[in-house]
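Q: Model the structure of this input:
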Amino acid sequence: MKPLATLAFFFVFMALSAQAEPPSSFSAAKRIAEREIYYDQDRTFYCGCKLDFEEGPYLASCGYEVRKQPKRAARIEWEHVMPAYDFGRQRQCWQEGGRRHCRATDPVFRRAEADLINLVPSVGEVNGDRSNLRYGMATSASAYQYGQCRAKVDFKADVFQPPTNQRGNVARIYWYMRDEYGIRISRQQQQLFEAWAKQDPVDAWERERNRRIAAIQGHGNPHVSGKATPHQPTLPDRAAGNDEGLPHDDGDFSCATRKTCGAMTSCEEAVFHLQQCGNGRLDGDNDGTPCEAICS
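A: Presented below is the predicted three-dimensional model:
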């Protein structure tokens, strides 16, 4: 009977796997993440605050100090570790009408926006402050740390610094999104993520989270599971914005200095700083074109 029981389990497993599919929308993904992934977890991603998905984060539990937005700090929001701006701007729909237009017209964007691997629960204020800032080390004197929460935001340098215990998680999620959706990341970011992944290796909860997600949407993050071959990527519907007219040698331009539009020597340099360095402030109207005075 033992071989028959094993065979029966195999067929049940295959049937469940065949039914696994990604959430149909960002709204659906948030509900699924709360009910089927984080149902027994009670900590926010960056700050480690105790949380209740209905009541919000218990800020005193993590020594959180509100920077500016008490109402937003009092709720839990689902953050895209790789911002929608980063995986959306390479798609034609974004150029034509931004995020709303992509939601309405582009199934690949909707899939990326709803990808459970890229979603984590965060204190709302932290999610809002991070926005589409690139990850890095916040070194400006004006960088803000949220009390005992070890995350920092550096608006002067357009950088968000996650705490040490989440840096490897950030790196592995970014690598997954890069592989799954054909997103380019800069050489500087790649080097930073490699260091972070070594500094913060995969832990037990990261593995369990990955297992739960794989059971829901049919695949997990190979950078967490250790699989050599990533899941078959869904490539952009056009060449990545980073590839269009930009030098492939990052040495031609540098992310080391955060520049304003007035400091750019060419449109190509402005595009590099927007798309490779994540300097979203160069694109004030979020239409995908930076420094319109020189790129119009």
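Q: From now on I want contacts and neighbour counts done on CA atoms only, so please keep to that.
A: OK.
Q: Who are the contact partners of the nearest residue to residue 56 once chain neighbours are set aside?
A: The shortest distance from residue 56 to any residue that is not its chain neighbour, by CA to CA, 6 or more residues apart in numbering, is 4.4 Å, and that residue is residue 75. For residue 75, the contacting residues are 55-57, 123-124, taking CA atoms under 8 Å, 6 or more residues apart in numbering as the criterion.
Q: Got a quick ChimeraX command for the buried subset of those residues?
A: To isolate the buried members of the contacts of residue 75 in ChimeraX, using 16 or more other CA atoms under 10 Å:
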select :56,57,123,124
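Q: Tell me which of the contacts of residue 75 fall in strands.
A: When strands are assigned by DSSP state E, the members of these inside them are 56-57, 123.
Q: Can you tell me which of these lies closest to residue 191?
A: When the ones in strands among the contacts of residue 75 are compared for distance to residue 191, the smallest value, 27.9 Å, is given by residue 123; criterion: CA to CA.
Q: and this one, so I can compare the two:
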Amino acid sequence: LESFLTDTMKTRNLLLALLILALWAATACSRPPQRNYLDSLRSYWQGVYPNGGETLYCGRKFRPFDRSVNVEHVYPMSWVTKKLRCGKREQCRHNSPRFNLIESDMHNMYPARKDVNQTRGAMAFGIIEGENHKYRGCDFEVDFRKRRVEPRPEVRGRIARAMLYMSDEYGLDIYRKQRKMLEKWNRQFPPDAEEKRHNRAVARIQGKPNPYIR
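A: You can find the predicted model right below:
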């Protein structure tokens, strides 16, 4: 009898362990995959710009592996770290799955010249009086005192739809005056063929399009 009870308890414990393992596996499979920005860069370049393309702010043509071009986050990541209160960017990558999800969203990513990307930093978009271009041959204006940048008209709608998407998708902040201008740009500059191509390519990778692009 003692041997029978011992075997029965072992069987029950084994079945219980298998049940727990099955439940854990089912839960793990139901979770959305965690995206990581650094890991997603290869997918971005290969899936969205396999043959090169055109930079966002200057409209300069580039080929694959152009070292003068990198990825610009239209909605700045420093705004995200401040919103999430997760520390500096590297800290957020280590301690915030939500930050990783936001940082790796390709609807917010466009190629840009490294120098222009660095100059823009986390400055907001706006209209700047005059035509004081920061870089020769590039319609990109900067007001360091007011911390504003003015992009060329051809990409203002593209910028607006990326910003508005990020705000809606992740509950990120856009100041009222900035949002009003972005909404105007969205109406004034409808998506062109290149923006629609970018949207389709990103949707194939991430499984979801930017709803502002129709």
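Q: Work out the TM-score between the chains.
A: A TM-score of 0.80 describes the superposed chains when it is computed by TM-score structural alignment, normalised by the length of structure 2; 184 aligned residues with a CA RMSD of 2.0 Å.
Q: Strands of structure 1, start to end?
A: If you assign secondary structure with DSSP E, the strands in structure 1 sit at 50-52, 56-58, 76-80, 119-123, 134-135, 144-145, 152-154, 159-161.
Q: How many residues are close by residue 34 of structure 1?
A: 16 (other CA atoms under 10 Å).
Q: Could you report the separation of the residue mapped onto it from structure 2 from residue 5 of structure 2?
A: Residue correspondence, TM-score structural alignment: residue 34 of structure 1 in this structure matches residue 45 in structure 2. Spatial separation of residue 45 of structure 2 from residue 5 of structure 2 under the definition CA to CA, to the nearest Å is 62 Å.
Q: same deal with residue 97 of structure 2?
A: Residue 97 of structure 2 sits 47 Å away from residue 5 of structure 2, going by CA to CA.
Q: These two - which one has more neighbours?
A: residue 97 (14 against 10).
Q: I'd like the distance from stretch 212-224 of structure 1 to the chain centre, please.
A: In terms of CA atoms, centre = their mean, to the nearest Å, the gap separating the centre of stretch 212-224 of structure 1 from the centre of its chain is 16 Å.
Q: What span of structure 2 is that stretch aligned with?
A: Applying TM-score structural alignment, one finds that stretch 212-224 of structure 1 aligns to the residue range 201-213 of structure 2.
Q: Need the distance between the two termini of that stretch.
A: Distance across stretch 201-213 of structure 2, first residue to last, is 13 Å (CA to CA).
Q: Ok, stretch 100-107 of structure 2 next?
A: According to CA to CA, stretch 100-107 of structure 2 extends 14 Å from its N-terminal end residue to its C-terminal end residue.
Q: Over to stretch 86-97 of structure 1?
A: Counting by CA to CA: the opening and closing residues of stretch 86-97 of structure 1 are 15 Å apart.
Q: what sits against the match of residue 34 of structure 1?
A: Residues in contact with residue 45 of structure 2, defined by CA under 8 Å, 6+ apart, are residue 64.
Q: One more pass at 7 Å, please.
A: The contact partners of residue 45 of structure 2, by CA atoms under 7 Å, 6 or more residues apart in numbering, come to none.
Q: Would you confirm that residue 217 of structure 1 contacts residue 22?
A: Yes: with contact taken as CA atoms under 7 Å, residue 217 of structure 1 and residue 22 are classed as touching, separated by 4.2 Å.
Q: Contact partners for the corresponding residue of structure 1 for residue 182 of structure 2?
A: The alignment partner of residue 182 of structure 2 in structure 1, by TM-score structural alignment, is residue 193. For residue 193 of structure 1, the residues meeting the contact criterion (CA under 7 Å, 6+ apart) are residue 171.
Q: swap the cut-off to 10 Å and go again
A: If a contact means CA atoms under 10 Å, 6 or more residues apart in numbering, then residue 193 of structure 1 has 135-136, 167-172, 174-175, 187, 199 as its contacts.
Q: and what of residue 3 of structure 1?
A: For residue 3 of structure 1, the set of contacting residues under the criterion of CA under 10 Å, 6+ apart consists of residue 9.
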